[in-house]
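Novice: This is the structure alone, sequence omitted:
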């Protein structure tokens, strides 16, 4: 789990956080009810925050074995974000960023506080997905494509997706991956949501019919012509009546489904959604 600012607490060493897979499975299988205890992975930024103008923290992380890829958010006035690399020790004793290679990512729209919040890594490429891909805010949504050394390899067209795209899973052998799709009532106006074709096609669940927020997973697939929606319906979450949950992280959990994590709103929550 990647904090936007791993060194936010001045008195503590910069950390990423991990939770034991065995402990997660024990909770899902109801063999224990003990609280999950995150472990700190020391984070060495190699001073990248001082070398990137307008640095405003980290937005996404993905791994290919011991190689790590992260996106960096900068002030809106810079008009860009950055893609950087790092290396994680096999024993999780440290994740250290590398001064190079590094790539810049031009922001395709002026939506306030929107950035590149999702990365997808395969055997031969790294895809960076922008957060705002609705028809009213992004006329030509596309994933920025790079090889594993961060040499650019063009763009892959994306379907228009209303609301925010806040993270993505790994890609399977058929080029399929899932993205987190979220809308918070307090900030939805900035994304100028249009009529949602996914709701028109698949309908809405009982809690989504009653509440203004959107919390769902959408499956996409990389094809030679670009990235397309698959025929699988979105996985709509059962919404909480207390507060919208700002889901900003998602990973596959074997064939069981997906692990999710929120930012600090309404608190840091770890969730599980069964697979389709």
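Specialist: Ah, there it is. Quantities reported herein were computed from a predicted structural model and do not represent experimental measurements.
Novice: contacts and neighbour counts: CA atoms only from here.
Specialist: OK.
Novice: Doesn't residue 23 belong to a strand?
Specialist: No - under DSSP: H, G, I helix; E, B strand; the rest coil, residue 23 falls outside any strand and is assigned helix.
Novice: how near is the most far-flung residue of the chain relative to its centre to residue 120?
Specialist: Among residues of the chain, the one most distant from the C-alpha centroid is residue 31; the distance is 30.0 Å, by CA atoms, centre = their mean. Applying CA to CA, to the nearest Å, the value for residue 31 to residue 120 is 33 Å.
Novice: What ranges does the stretch 151-276 of the chain have for its helices?
Specialist: In the stretch 151-276 of the chain, the helices defined using DSSP state H, counting those that start in this stretch lie at 197-202, 206-210.
Novice: One more to weigh against that first structure:
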């Protein structure tokens, strides 16, 4: 049985025309490619930008939601300077063998959860950790005693647990490679808030890399960030995405995947949504929803976002790259 939203016989995997991407103009320290961002998440009204190596970056970065909405309704080219907060990992970077940085972040009130990637003896490992927001000192403090080992379902270089979210009091963790030819166990791990493994949910086979997920809404709907660089074709061994189709090994894929929690696990809930990322493939690593209600007054300058004219509602997904080809923060309006 085909899941809703999966390609139908004879149809292209991406039936929707590429959605435009509106790019913000980042300025200050966060604009440097050396920040190597690996995840996005919301803490209250702040968009948290997670560097893969927070110690190198000097911490985490925040952008206020109002600033993003203002740019979309006025001028996306106006500079945004993210604010840096201290990040204390309690020695996790040194205590985890083969530490290769942070890959995902999510918040539940003032509690923060994160995934860490590691490579030891040529094998990939994942770690799930928790921490807290220290409001008094404007910093994030991780608890090294909380760390839980995550065993990858498949051994692929530089592939581990790349995404997580908090839903209905549970912490849900996603593996990066879920293609038919490389991962025989496409599941997600579900933990309690105290990081005790409680169950494994079914997850649809999804080609290429799953690099982040947005938070889930009250109905359990969310979006995955799905990326493919053709230089990883041999590694990921993409399968055909529908009957009568050939495997794609020669075209970059930059798209959003609508997902939702169901009685059977997690399913694809609609058509795959490619977006126009630009002339060069960009290594999209972070995703977060952005929604804002309509205003009584407002004006849009950029024609790409004309659906927000007159201060109309905004609904889409923010996406961010790591260092390749540069630090890019963009917005994809959902149809």
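Specialist: Arrived safely, thanks for sending. Since this is a predicted model, take the numbers as computed values, not measurements.
Novice: Would you pull the TM-score for this pair?
Specialist: The TM-score (TM-score structural alignment, normalised by the length of the first structure) is 0.89; 261 aligned residues with a CA RMSD of 2.0 Å.
Novice: hmm, back to that, any idea how far the residue farthest from the centre of the first structure is from residue 24 of the first structure?
Specialist: Applying CA to CA, the value for residue 31 of the first structure to residue 24 of the first structure is 10 Å.
Novice: try residue 115 of the first structure
Specialist: Taking CA to CA, one finds residue 115 of the first structure at 30 Å from residue 24 of the first structure.
Novice: To which residue of the first structure is residue 268 of the second structure aligned?
Specialist: Superposed on the first structure with TM-score structural alignment, residue 268 of the second structure falls opposite residue 229.
Novice: Now that that match has come up, it's in contact with residue 223, right?
Specialist: No - Residue 229 of the first structure is beyond contact range of residue 223, at 10.3 Å (criterion: CA atoms under 8 Å).
Novice: nearest residue to the residue most central in space within the first structure other than its sequence neighbours?
Specialist: Geometric centre of the first structure, nearest residue: residue 167, 1.7 Å, by CA atoms, centre = their mean. Nearest residue to residue 167 of the first structure, sequence neighbours excluded (CA to CA, 6 or more residues apart in numbering): residue 118, at 4.2 Å.
Novice: ditto for residue 201 of the second structure
Specialist: Distance criterion CA to CA, 6+ apart; nearest residue to residue 201 of the second structure, sequence neighbours excluded, is residue 265 at 4.8 Å.
Novice: which residues does the residue nearest to the centre of the first structure contact?
Specialist: 60, 117, 118, 119, 179, 180, 248, 249, 250 (CA atoms under 8 Å, 6 or more residues apart in numbering).
Novice: Between those, which sits nearest residue 1 of the first structure?
Specialist: Of all the contacts of residue 167 of the first structure, the one sitting nearest residue 1 of the first structure is residue 249; the distance, using CA to CA, is 7.8 Å.
Novice: Which residue in the second structure aligns with the closest one?
Specialist: Under TM-score structural alignment, residue 249 of the first structure pairs with residue 286 in the second structure.
Novice: right, and its match touches residue 215 too?
Specialist: No - assessed by CA under 8 Å, residue 286 of the second structure is found out of contact with residue 215, at 11.6 Å.
Novice: Give me the more crowded residue out of the two.
Specialist: residue 286 (30 against 23; other CA atoms under 10 Å).
Novice: just so I have it, where are all the helices in the stretch 51-200 of the second structure?
Specialist: For the stretch 51-200 of the second structure, helices defined by DSSP H, counting those that start in this stretch occupy the ranges 54-57, 65-73, 92-95.
Novice: Tell me which of the ones you listed sits nearest to residue 328 of the second structure.
Specialist: helix 65-73 (13.9 Å).
Novice: thinking again about what came up before, state the distance from the residue nearest to residue 167 of the first structure to residue 59 of the first structure.
Specialist: Distance from residue 118 of the first structure to residue 59 of the first structure, by CA to CA: 8 Å.
Novice: And these two? Which one has more around it.
Specialist: Using other CA under 10 Å, the more surrounded residue of residue 118 of the first structure and residue 59 is residue 118, with 27 against 23.
Novice: how many neighbours does residue 280 of the second structure have?
Specialist: 9.
Novice: Disregarding flanking residues, what is the spatial nearest neighbour of the aligned partner of residue 194 of the second structure in the first structure?
Specialist: Using TM-score structural alignment, the partner of residue 194 of the second structure in the first structure is residue 149. Ranked by CA to CA, 6+ apart and with sequence neighbours excluded, the top spatial neighbour of residue 149 of the first structure is residue 101, at 6.7 Å.
Novice: hang on, that neighbour packs against residue 86?
Specialist: No - using CA under 8 Å, residue 101 of the first structure is not in contact with residue 86, being 9.4 Å away.
Novice: name the helices or strands packed onto the longest strand along the first structure?
Specialist: Taking DSSP state E as the criterion, the first structure has its longest strand at strand 95-106. Helices and strands touching strand 95-106 of the first structure, as assessed by 3 or more CA pairs under 8 Å, 6 or more residues apart in numbering; DSSP states H and E, comprise strand 39-44, strand 80-88.
Novice: Tell me which residues are up against the longest one.
Specialist: If you take CA under 8 Å, 6+ apart as the criterion, strand 80-88 of the first structure is touched by 66-74, 94-107, 115-116.
Novice: so how far is that strand off the chain centroid?
Specialist: Mean C-alpha position of strand 80-88 of the first structure versus that of the full chain (CA atoms, centre = their mean, to the nearest Å) differs by 14 Å.
Novice: just the shortest one next, same as before
Specialist: On the basis of CA atoms, centre = their mean, the separation between the geometric centre of strand 39-44 of the first structure and that of its chain is 20 Å.
Novice: if we can go back for a sec, mind giving me the PyMOL select for the contacts of residue 167 of the first structure, buried ones only?
Specialist: Command for PyMOL that selects the buried part of these, burial taken from 16 or more other CA atoms under 10 Å:
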select buried, resi 60+117+118+119+179+180+248+249+250
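Novice: Specify which member of the contacts of residue 167 of the first structure is nearest to residue 39 of the first structure.
Specialist: Scanning the contacts of residue 167 of the first structure for proximity to residue 39 of the first structure, where the rule is CA to CA, the winner is residue 249, at 17.2 Å.
Novice: Is that closest one in contact with residue 170, as I believe?
Specialist: No - the criterion here is CA under 8 Å, and residue 249 of the first structure misses it with residue 170 at 11.9 Å.
Novice: Looking for the alignment partner of residue 255 of the second structure in the first structure.
Specialist: In the first structure, residue 255 of the second structure lands on residue 216 (TM-score structural alignment).
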